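Enquirer: Can you look at this prediction? I've put the sequence above it.
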Amino acid sequence: MNGRNVLLTGASSGVGRHLARLLGAKGANVICCARRQAELDSLVVEIEAAGGQALAQVCDVTDAASVAAAFDAAEERFGLVDSTIVNAGITNAMPAIRMSVESFDQLMAINLRGAFLTAREAGARLIAAGEGGLTRPRRVVFIASTAGRKPERGAAAYGASKAGMIMMAKTLALEWARHEINVNAVLPGFMPTDIIADYLDSEAGQKQIAGWPRKRTMPVEDLDAAMLFLLSAGSRSVSGIELVVDDTQSLA
């Protein structure tokens, strides 16, 4: 990843924060995007203390102008973004009949609209640069979820948003194939990140874990190899896939 310019949304916590650290340690210039400035600043300090290069950029993925501004800032500091990780997202688990329209709209705005705006901006800039304008691999990776292909109770909206991300990734892979832009979706299982830790510790969460083949959650580090592969030159012929990384959870 040396010299690669990678923009990552949802970088302030959880999977995003972990991947930002990973990419910084592997030599990438990491553009860390999220809504919380203080968390981004502390992340950049961590990355740079370990010898990496990073930029904190406040970004609201539901706002096209804010997304464009993030890419502008990245280009000003490091040059053209060659790879984008579409990670920003929220969850709001509850039975569908109890979910308010406002909660549904907020989830879709961040998870699906935000994914579209981020990926569209990434692709548009790479296409405008032309194939001769960048010799590094051109990659867009969506962080989706196994909930996008397997029904989960209380996840009608969340699952629909992740299923939408998966199809978006495949469609963009088709549209952008002639521009040598590879687009893929990674589908993690349940991981003990901040956003879901309380549920996993609850009685219901423990019951669900007990029903999985390996009866455990997967550590976020288990995403590393898959992500590095999809961002690398070695994945040249891999585009339009949904890569499940869930420690067999979805087989239950």
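Expert: Nice, thanks for sending it over. Numbering: from 1, shown residues only.
Enquirer: switch to C-alpha atoms for all contacts and neighbour counts from now on
Expert: Fine.
Enquirer: in the protein, which helix has the most residues?
Expert: In terms of residue count, the longest helix belonging to the chain (DSSP state H) is helix 156-175.
Enquirer: Would you mind listing the buried residues in stretch 240-252?
Expert: If you call a residue buried by 16 or more other C-alpha atoms under 10 Å, then stretch 240-252 has these buried ones: 240, 241, 242, 243, 244, 245, 246, 247, 248, 249, 250.
Enquirer: same question, stretch 31-42
Expert: Within stretch 31-42, the residues that qualify as buried are 31, 32, 33, 34, 35, 36, 39, 40, 41, counting by 16+ other C-alpha under 10 Å.
Enquirer: so how far is the first residue of that stretch from its last?
Expert: End-to-end span of stretch 31-42 (C-alpha to C-alpha, to the nearest Å): 13 Å.
Enquirer: ok, now stretch 227-247?
Expert: Note: stretch 227-247 ends 15 Å apart using C-alpha to C-alpha.
Enquirer: try this one side by side with the last:
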Amino acid sequence: MTQNTEQFQNKVAFVTGAASGIGLAITKQLLDNGAVVIGADVNEDRLKELDKELGSSFTAEKLDVTKESEHEKVISNIVNEHGKIDFAFNVAGAQKAGTITDLSLDDWNFTVDLVLNGVFLGMKHQAKQMKQQEHGGSIVNISSLNAHVPMYTGSAYASAKAGVEMLTKNGALELARHNINVNAILPGLVNTPLVDDFKSGEIHEAFMERIPMKRPAEPEEVANPAIFLVSEGASYINGASLLVDGAWAVSGYPDLSRWF
């Protein structure tokens, strides 16, 4: 993204999953464009490092996105300090994988709680604040290519990400009248620690055969369109699902059962 240090001057942004990967890339780009950013994550040690690294426009908040009371506390802290929330990015996510017949209910619940319920709770309390603001706000949820394309051993993750996409659309339907835009980014394979198992060997080659652009995205390449969706240039985009996948959706997954 071309750096424009005035684009988001006086804007307040909230990012979950801000300690690494896509969340950190979004955080850095918002800061580069002049926003004040509150970055939340469950990784307190990394947050403390970022608090020192990213400067005075960044504030770290510890947040377990599966806990409603923690969402309420963080939003209250932001409003008490800054008086508003202009943009919110719900990025936090992970999974515990397994085939349907082997996956435990605890692992299913872990994934759905983090990936889907965490976004629901974030949207709920972000939008409550935005509804009180005359100017409304913008929310971007990170869904996944897996909202459309199934993944072997990923039934919980794919189902939860599909839920995030529909939750986004329902949010747009309910919140547009309050001047709040809600959109989703659906990344494909992204070069983050969450996909370390796919970065080498035959499994990597199988993925590259399926991705027409022949490489994973860098986190910044997902952050770019996420930032665009809260910009003035996206003011009439609402309820959209934007695939950011190097054209992967047109070809589908390799047969991952060979490795599991």
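Expert: It's in. Owing to the predicted nature of the structure, the values given are computational and were not obtained by experimental measurement.
Enquirer: Quick check: the farthest pair among the buried residues of stretch 240-252 of structure 1?
Expert: Spatial extent of the buried residues of stretch 240-252 of structure 1 (C-alpha to C-alpha) is set by the pair 240 and 249 at 22.5 Å.
Enquirer: which residues of the stretch 51-200 of structure 2 fall in helices?
Expert: Taking DSSP state H, counting those that start in this stretch, the helices of the stretch 51-200 of structure 2 run over residues 68-82, 105-112, 118-131, 155-175.
Enquirer: Which one, of those, ends up nearest to residue 207 of structure 2?
Expert: Proximity of the helices of the stretch 51-200 of structure 2 to residue 207 of structure 2 was assessed by C-alpha to C-alpha; the nearest stretch is helix 155-175, lying at 17.3 Å.
Enquirer: Report how many residues lie close to residue 116 of structure 2.
Expert: 25 (other C-alpha atoms under 10 Å).
Enquirer: what's the counterpart of it in structure 1?
Expert: Correspondence of residue 116 of structure 2 to structure 1, assessed by TM-score structural alignment: residue 112.
Enquirer: got it, and residue 72 of structure 2?
Expert: Per TM-score structural alignment, residue 72 of structure 2 is aligned with residue 68.
Enquirer: need the contact list for its match.
Expert: Shown in contact with residue 68 of structure 1 (C-alpha atoms under 8 Å, 6 or more residues apart in numbering): residue 121.
Enquirer: And the equivalent of residue 38 of structure 2 over in structure 1, how far from residue 167 of structure 1?
Expert: Mapped onto structure 1 by TM-score structural alignment, residue 38 of structure 2 lines up with residue 31. Per C-alpha to C-alpha, residue 31 of structure 1 is found 26 Å from residue 167 of structure 1.
Enquirer: Kindly state which residue of structure 1 is aligned to residue 89 of structure 2.
Expert: Per TM-score structural alignment, the equivalent position to residue 89 of structure 2 in structure 1 is residue 85.
Enquirer: show me what contacts that match?
Expert: Applying C-alpha under 8 Å, 6+ apart to residue 85 of structure 1 gives the contacts 6, 7, 8, 9, 140, 141, 142, 143.
Enquirer: nearest to residue 19 of structure 1, of those?
Expert: Set against residue 19 of structure 1, the nearest of these by C-alpha to C-alpha is residue 8 (8.4 Å).
Enquirer: Give me the nearest residue to that closest one, chain neighbours excluded.
Expert: In space, and not counting its chain neighbours, residue 8 of structure 1 is closest to residue 85: 4.8 Å by C-alpha to C-alpha, 6 or more residues apart in numbering.
Enquirer: From residue 153 of structure 1, how far out is residue 195 of structure 1?
Expert: As for residue 195 of structure 1, its distance to residue 153 of structure 1 is 17 Å (criterion: C-alpha to C-alpha).
Enquirer: These two: which is more packed in?
Expert: With neighbours defined as other C-alpha under 10 Å, residue 195 of structure 1 and residue 153 compare such that residue 195 has more, 14 against 11.
Enquirer: related to what we said a few turns ago, now list the buried members of the contacts of residue 85 of structure 1.
Expert: Buried, going by 16+ other C-alpha under 10 Å: 6, 7, 8, 9, 140, 141, 142, 143, out of those.
Enquirer: Quantify the burial of residue 73 of structure 2 by counting its neighbouring residues.
Expert: Neighbour number of residue 73 of structure 2 under other C-alpha under 10 Å is 13.
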